[in-house]
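Colleague: Model the structure of this input:
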Amino acid sequence: MSIDFGQSTGINFSLSDDQKKVQLAARDFAENVLAPVVRDADREPDPLKAFQMTKPAYVEAYKRGIAFCMLPKEYGGGGLTNVELILAAEEICAVDPGFACTVLVNGLALLPVWYWGTEEQKQRVLRAATSDTSGEYLAGYAASEPPGTPGGTANFDAPMPHPVGIGVTARRDGDQYVLNGRKYWPCNVGGWDGEGANVNLVVVRTDPDSGGTEGLSAILVERGTPGVTYDIIETFGHRLTPNSEIVFEDARVPADNLIQGTLGNGDLLINRNFAWSGPVAGIAAVGVARTAYEAALAWAKTYTAGSPHPMIYFQNVGYVLGDVAARIEACRYFCWKAAHYIDQHEYHGELIGALNKTYCTETLLDSVYKCMQVVGVNSADRKHPFEKLLREAAIFPIYDGGNFGMQRRRIHGVLASPDFNPRALMDDEYVEFTKQMETIDTIQHTEAPQQPLEMA
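Modeller: The predicted structure is shown next:
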């Protein structure tokens, strides 16, 4: 086979005019609308009040088409591609990733309605989200549950009977489902007043006799549903997005609110959502690290530390900041690749999304700390941004499906498949994610471990 080297156009990393417009519009919002409220809101001790302080910025984001930019235009959304979403997300996350998480969760809650809902559900739910005249509409996504024995969703796909994994049950009773149980950590679900978002997508066990990945489904729970209460969780990072506990006590939800295409396959919904959110979390880490790097570079170019010249001329400072700059660039393009892959493969990308999330979030957490080392003890002074940036960066590896557990387990499940092609991502081939890939690493040893012999 001969190769015509003269005809290659290469891979284009330049943004199109439309992509540049998305990026600059997001930067304008982040720097001129969001940034002025972030510092005071982050320091508000009450987590609900802190979230409420971002409400004017959120309403402006809604008016500018940011809040539901990920939904298709045919239902009133912004219709952004995933690449465009990533470009916008970096700009917002560079100012505050918590606020960006609020917007992200709107997508986690409502994209499954687009994927698997009936046309009636799409018209009813998606239209309501994109046509709210107040600009305050929030959608929550609830999958995670409290830690415990034997419950907790870190191993939600462990193949053991209920209540292991997802324990919230939804029992059919005529034309309703009756929900019981608790969710812990879901975002947006409490709404602006702690009394409920406009609508919440809740992953439940519609077949309580099943365990592991079987019998899971997704159902919409609307604000004001009797038997549902919320309690805001106080977190050390991402403080401007609201995490909550939800308690369901015989909460009755119309059977028509079940997302029919998810019946029995709520586990695949969770994994598809993680595929979509993987590069968003990755680019969020890029945005935070970018802010830390720019602040540390400005510091190094300003202060001399007793030398005749600014610190940037010290060899170690220059080397460390150069390494950080390289990591930011590498992770940014990995996020672009992941988002492009998801655009090309019908919003599937379970493998590349997990690879992207684990690598970028861990690489850049370390980079934020290296920037603090360049600045030294002054980085601990809260008049500088580093303390907040470190708190934000520390959240990334443990949220959105913790890297130690759910994310790496998904990667492991794909790699262990007999049919896996290790060059698939390089060749832009579709990598299917199946139920058979889910339960790896979750097999429990029911017998007690053997005790070591005592030394004589």
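
Colleague: alpha carbons only for contacts and neighbour counts from here, please
Modeller: OK.

Colleague: Gln19 should be in a strand, yeah?
Modeller: No - under the criterion used here (DSSP: H, G, I helix; E, B strand; the rest coil), Gln19 is helix, not part of a strand.

Colleague: Skip the chain neighbours and tell me the closest residue to it.
Modeller: In space, Gln19 comes closest to Glu84 once its chain neighbours are excluded; the distance is 6.0 Å by C-alpha to C-alpha, 6 or more residues apart in numbering.

Colleague: Please list the outside residues in contact with the helix or strand where the one you found lies.
Modeller: Using DSSP states H and E, the secondary-structure element containing Glu84 is helix 82-93. Counting contacts by C-alpha atoms under 8 Å, 6 or more residues apart in numbering, the residues outside helix 82-93 that touch it are 19, 22-23, 25-27, 29-30, 69-70, 99-100, 279-280, 283-288, 335-336, 339-340, 342-343.

Colleague: Please generate a structure for the following sequence too, so the two can be compared:
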Amino acid sequence: MNQAFDLFRPAEEHDLLRESVRALAEAKIAPFAAEVDEEGRFPREALDALVASDLHAVHVPEEFGGAGADALATVIVIEEVARVCVSSSLIPAVNKLGSLPVVLSGSKELKAKYLAPLAAGEAMFSYCLSEPDAGSDAGGMKTRAVRDGDSWVLNGVKRWITNAGVSEFYTVMAVTDPEKRTRGGISAFVVEKSDEGVSFGAPEKKLGIKGSPTREVYLDNVRIPADRMIGDEGTGFTTAMKTLDHTRITIAAQALGVAQGALDYAKGYIRERKQFGKPVGDFQGIQFMIADMAMKLEAARQLTYAAAAKSERGDADLTFFGAAAKCYASDVAMEVTTDAVQLLGGYGYTRDYPVERMMRDAKITQIYEGTNQVQRIVMARNLP
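Modeller: Predicted coordinates for the structure are as follows:
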């Protein structure tokens, strides 16, 4: 039992990393979080701070100029940034999501070409899987890639693309063999923002994470060199699903962070707020609420860290644990942030206090990278 626990207990370097990221987040990111949400603008201050500290894409291997951080370290970075601003946490999270197909399946030349500028902070990476008619059913995509000599020509529309228009690079899944579809008919490509025929829709008007632009990506006869294919032809869908096994854990990390931020704020509030002549935190009903919030959050954290360890090792049961961590942590985040609003009463319902924003931001963690209903299907099919 103790040996199993040690497999995912944070090491001293992880604790030191948490301290440094928290200090950075509180000093350079938190002061702009409310403004970013209110104005619906990209958190440029967060990007600059993360790049300056080499925290924007810590997963990139050292051989390509990255920090080579393990999966747990990546989780901690995302968690601590999300604690103050979920929109900003999508910078390291989506950089991993977008580039992981290259890490997992790309040629060494492709890795060098695209991971090096990502690691240097010269570009961001986004992930293009979903389409207007292909959300949970990702295999139903219609975007096509047709071979033409030494090039591939891409046509289609990708929807719900995080950081679209800001990122320079895009991993795009496209159908290369309509007959085979998910059984060898989908391939992965790197598309650059500057490629002729690439354009973007208007930013979506969202409930939360308003600082992270979500747009459609339009591919109109986009011609790219054949060597921009990620892996072999027909392996794209497999790469996409392997990617999500790893990156669902980063969504769990976001959920942990926003829940922790809400819990921390609520704890301070109930100690200071007085009613009937004493702090509201002295009332048993309030104590039970805060205890449940903390208990569920810690359970989610342990599950997420265990999943991160499995991601690092490439364990056979990663698919189950990645889905479980994402599902449970995001459900907990929604519950904890909702309860935090309740604990602040009328104040919690106003934009003058951060828990209102945290509650709105938490909701997306139950939806993107596979709804929690889909996660339960994945878990049921992959029981350890």
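
Colleague: Mark which of the contacts of helix 82-93 of the first structure are buried, thanks.
Modeller: By the neighbour-count criterion of 16 or more other C-alpha atoms under 10 Å, the contacts of helix 82-93 of the first structure include these buried positions: 19, 22-23, 26-27, 29-30, 69-70, 99-100, 279-280, 283-288, 335-336, 339-340, 342-343.

Colleague: So which of these are in helices?
Modeller: Among those, the members falling in helices (DSSP state H) are 19, 22-23, 26-27, 29, 99-100, 279-280, 283-288, 335-336, 339-340, 342-343.

Colleague: Give me the neighbour count for the residue nearest to Gln19 of the first structure.
Modeller: 22 (other C-alpha atoms under 10 Å).

Colleague: which residue lines up with it in the second structure?
Modeller: Residue pairing (TM-score structural alignment): Glu84 of the first structure is matched to Ala73 of the second structure.

Colleague: next one: Arg64 of the first structure
Modeller: Arg64 of the first structure is assigned Ser53 in the second structure as its aligned equivalent, the criterion being TM-score structural alignment.

Colleague: hang on, the earlier thing: what's the angle between the helix holding Glu84 of the first structure and helix 17-29?
Modeller: Counting by axes from the mean of the first three to the mean of the last three C-alpha atoms, to 10 degrees, helix 82-93 of the first structure points 20 degrees away from the direction of helix 17-29.

Colleague: what's the mean distance for helix 82-93 of the first structure versus the second structure?
Modeller: Taken over the aligned residues, the distance from helix 82-93 of the first structure to the second structure averages 1.3 Å (mean C-alpha distance after the TM-score superposition for the first structure).

Colleague: What is the equivalent residue in the second structure for Ala275 of the first structure?
Modeller: Using TM-score structural alignment, Ala275 of the first structure lines up with Asp245 in the second structure.

Colleague: Can you give me the distance of its match to Lys113 of the second structure?
Modeller: Distance, Asp245 of the second structure to Lys113 of the second structure, by C-alpha to C-alpha, to the nearest Å: 25 Å.

Colleague: Could you check which of the two has the larger neighbour count?
Modeller: Here Asp245 of the second structure and Lys113 are set side by side on neighbour count (other C-alpha under 10 Å), and the busier one is Asp245, at 22 against 13.
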